[in-house]
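Chemist: no FASTA, just this:
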């Protein structure tokens, strides 16, 4: 069972989800699309899954300070569960861009001294397995989904479920208590466009203080749902996810960049983060489609676009 914590300001990243349980327990803390349906994880389910995975990782020998890598092609709740589980052990999460060349994958895994890795797809598993075979310090790669010859994170958690009892929970609680705000939480590697990737060391205090300070600046009066599609391995989206969890906002992950418009209609989010170029592409697509409409509709579309361009969120039009 997920336990509530004392009413204190979060100082470690994994405190955010328990803070949400105390103040804004959600039936849909995280959600993503599976076989055409939105699969939702409640706040309590996320904590329970993260604790179960943390125990399995502990039994696999992961200890405070160890590095655990993850590579995901699209944003998924499994990433957050892994993030919480790894950090709650005092270990360090190393998220990696999925589109790196093979030599850069190997460099990051070797340079970070990752002891195991999680990948989101069978394609990534096939790509990283040969690299892992040449890295004696990385003997295991786990997958999000089932893949031939691989062990999924759910199977990993299930393998330790028989010993996940009250004593195990006490061990995990003691490990969480040992993690200090100044401890290393994550290593974020640059994409390596100007040489070998560079690892940026960020502590729990770095991540939590940024999220808490920025929460009131980012959040509006409606705090129900957010749509996420920017890479979780980038600090921008990662900070926003921390803000959402801290503020009690449900996070819905878009299927991919090509389904954003469809997912926006389905989720009807109160907020989402993006980058200018993506907004430009959406605007260009709207312009292109409006030119093929019958004249009355085309005229209305042009009027609506002019109104949208004039919109000032600080001074809404009536």
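Modeler: Noted; the coordinates are in hand. Bear in mind the structure is a predicted one, so any value in this text is a computation, not a measurement.

Chemist: going forward, measure contacts and count neighbours with C-alpha atoms only.
Modeler: Will do.

Chemist: where along this structure do the helices fall?
Modeler: For the chain, helices defined by DSSP state H occupy the ranges 15-23, 43-59, 77-88, 102-112, 122-133, 153-160, 166-178, 204-218, 235-247, 260-267, 276-290, 295-310.

Chemist: Adding mean neighbour count, write these out as TSV.
Modeler: Output for the helices of the chain, formatted as TSV (neighbours: other CA atoms under 10 Å):
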stretch	mean neighbour count
helix 15-23	22
helix 43-59	23
helix 77-88	24
helix 102-112	17
helix 122-133	16
helix 153-160	18
helix 166-178	14
helix 204-218	17
helix 235-247	20
helix 260-267	14
helix 276-290	12
helix 295-310	12
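
Chemist: Can you say which of the ones you listed is nearest to residue 36?
Modeler: Among the helices of the chain, helix 260-267 comes nearest to residue 36, with 11.1 Å by CA to CA.

Chemist: For the closest one, what is the distance to the chain centroid?
Modeler: Relative to the centre of its chain, helix 260-267 is centred 19 Å away, using CA atoms, centre = their mean, to the nearest Å.

Chemist: sorry, back to before: rebuild the helices of the chain as TSV, extending it with distance to residue 195.
Modeler: TSV is the format used below for the helices of the chain (distance: least, CA to CA, whole Å):
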stretch	distance to residue 195
helix 15-23	35
helix 43-59	33
helix 77-88	27
helix 102-112	10
helix 122-133	20
helix 153-160	33
helix 166-178	37
helix 204-218	26
helix 235-247	20
helix 260-267	33
helix 276-290	25
helix 295-310	40
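
Chemist: Go through these and name the closest to residue 193.
Modeler: Shortest distance between residue 193 and those, using CA to CA, is found for helix 102-112: 10.5 Å.

Chemist: helices or strands next to that closest one in the packing?
Modeler: On a contact count with 3 or more CA pairs under 8 Å, 6 or more residues apart in numbering; DSSP states H and E, helix 102-112 meets strand 92-96, helix 122-133.

Chemist: swap the cut-off to 10 Å and go again
Modeler: strand 67-71, strand 92-96, strand 114-119, helix 122-133, strand 184-189, strand 199-203 (3 or more CA pairs under 10 Å, 6 or more residues apart in numbering; DSSP states H and E).

Chemist: this is the comparison structure:
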């Protein structure tokens, strides 16, 4: 993943796509389930880039300027990747919304981030937000991605348009190349605490690029790999280790149809990489044990396995790599590597990440991937950094 002498070093997120497009224009970039044909469909990197140009022109035609925030409430899909890359490519700042959030919470994030544009799958999602909060003072436009008509739009306080009409409005636009610096914001990701409103974590281009590159040094991924994307893009883990790392390496990402189809999708897509959280692996573990229990003969052999999920998957010779991270660290801090994959640990720190443990046992981080701070919360930002600049995770370690 190091740059060759002919390549310019990558310092901003859109450069990942720029370089991969040069190397692998005809290779498949993304795959998703097509409801109309009832089959999987794919696009190449060049086809994706061609469609991306239309999105960027439409965004510029909407008077969304560099630095403006753009809220995205879309399921993982080719459209959600287009939205994110268009926003970043135009020097704007993505604000991913959580699909499972309440309408009131989504409305709060839109207003708190002062988002200028919102992408939603259907008008009903927008209507629910309007019912929860009738004032969106900074929002200029709502783009409905999955509908060709707006017959369900009800008394929208903000102009609303279908994706088809939005793209058409930008066709004659002459795209202007924005100036993007490594220290500019590349996203504001909201993470909820135990009390109060969610906080917006400000991640810069430098933060994300450094984390992607750090992951790439310890995880063997290349353009022949295939991801099955399951976690939402509002989850920084998925955003960095699946979505951006795939763009960086040229790997293909196929978007899962959701939790109910996950097992079937795994069988059909046959991914070489699957990124998830412990709860999903626990479900796989439970279903596997239930299936084996039906057969009876192997029940005693499996009962001898350590209860650790990591040991379970290693015993099946499935290369499960555990890791640790936080939204505030873009997110990966550590990951187990080949030859040192102890299933009871979270691995070693990435090459560009420093860690230390204070006298109270708290893990602290210093790295180029550590966030710029919390959006509009300078005091909260100050509280999570030590006087010598280390990020206080709040987690105990040994």
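Modeler: Yep, that arrived. Keep in mind the model is a prediction, meaning the values are calculated, not measured.

Chemist: Let me have the helices and strands packed on helix 102-112 of structure 1 in CSV, extended by distance to residue 174 of structure 1.
Modeler: Output for these, formatted as CSV (distance: least, CA to CA, whole Å):
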stretch, distance to residue 174 of structure 1
strand 67-71, 20
strand 92-96, 17
strand 114-119, 22
helix 122-133, 32
strand 184-189, 17
strand 199-203, 19
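
Chemist: Would you agree residue 242 of structure 1 is in contact with residue 208?
Modeler: Yes - between residue 242 of structure 1 and residue 208 there is a contact under CA atoms under 10 Å: 7.6 Å.

Chemist: Which neighbours do those two have in common?
Modeler: Common neighbours of residue 242 of structure 1 and residue 208 are listed as 13-14, 16 (criterion: CA atoms under 10 Å, 6 or more residues apart in numbering).

Chemist: if you skip the residues just before and after it, what's nearest to residue 254 of structure 2?
Modeler: residue 31 (4.2 Å; CA to CA, 6 or more residues apart in numbering).

Chemist: Which residues are in contact with that neighbour?
Modeler: Applying CA under 10 Å, 6+ apart to residue 31 of structure 2 gives the contacts 40-44, 77-78, 226-229, 252-256, 269.

Chemist: which of the residues you listed are buried?
Modeler: The neighbour-count test (16 or more other CA atoms under 10 Å) applied to the contacts of residue 31 of structure 2 identifies 42-44, 77-78, 226-229, 252-256, 269 as buried.

Chemist: Narrow those to those in strands?
Modeler: Judged by DSSP state E, the subset of those located in strands is 42-44, 226-229, 252-255.

Chemist: ok, which pair from the buried ones among the contacts of residue 31 of structure 2 is furthest apart?
Modeler: For these, the farthest-apart pair by CA to CA is 44 and 256; their separation is 18.0 Å.

Chemist: circling back to that earlier point, so which of the helices of structure 1 is nearest residue 7 of structure 1?
Modeler: Of the helices of structure 1, nearest to residue 7 of structure 1 by CA to CA is helix 15-23, at 7.6 Å.

Chemist: average distance between the closest one and structure 2?
Modeler: Helix 15-23 of structure 1, aligned to structure 2 and superposed, deviates on average by 1.2 Å (mean CA distance after the TM-score superposition for structure 1).

Chemist: what's that helix packed up against?
Modeler: helix 43-59, helix 77-88, helix 204-218, helix 235-247.

Chemist: at 7 Å what do you get?
Modeler: Counting contacts by 3 or more CA pairs under 7 Å, 6 or more residues apart in numbering; DSSP states H and E, helix 15-23 of structure 1 packs against helix 43-59, helix 235-247.

Chemist: What range does it cover in structure 2?
Modeler: Counting by TM-score structural alignment, helix 15-23 of structure 1 falls onto residues 15-23 of structure 2.

Chemist: what's next to that stretch, contact-wise?
Modeler: 45-46, 247-250 (CA atoms under 7 Å, 6 or more residues apart in numbering).

Chemist: Please apply the same query to stretch 88-107 of structure 2.
Modeler: With CA under 7 Å, 6+ apart as the contact definition, stretch 88-107 of structure 2 has outside contacts at 14, 56, 65-73, 84, 87, 128-129, 132-133, 178, 180, 185-189, 233-234.

Chemist: pretty sure residue 115 of structure 1 contacts residue 137?
Modeler: Yes - using CA atoms under 7 Å, residue 115 of structure 1 makes contact with residue 137 at a distance of 5.7 Å.

Chemist: Between those two, which is the more surrounded one?
Modeler: Between residue 115 of structure 1 and residue 137, counted using other CA atoms under 10 Å, residue 115 has the larger neighbour count: 21 against 14.

Chemist: Relative to residue 77 of structure 1, how far out is the more buried one?
Modeler: Note on residue 115 of structure 1: its distance to residue 77 of structure 1, by CA to CA, to the nearest Å, is 22 Å.

Chemist: what do you get for residue 122 of structure 1?
Modeler: Going from residue 122 of structure 1 to residue 77 of structure 1 by CA to CA gives 17 Å.

Chemist: residue in structure 1 matching residue 261 of structure 2?
Modeler: Taking TM-score structural alignment, the alignment pairs residue 261 of structure 2 with residue 259 from structure 1.

Chemist: likewise residue 162 of structure 2?
Modeler: Superposed on structure 1 with TM-score structural alignment, residue 162 of structure 2 falls opposite residue 152.

Chemist: for that match, what are its contacts?
Modeler: 142-146.

Chemist: Need the nearest residue in space to it, chain neighbours excluded.
Modeler: Nearest non-adjacent residue to residue 152 of structure 1, counting by CA to CA, 6+ apart: residue 143, 4.4 Å away.
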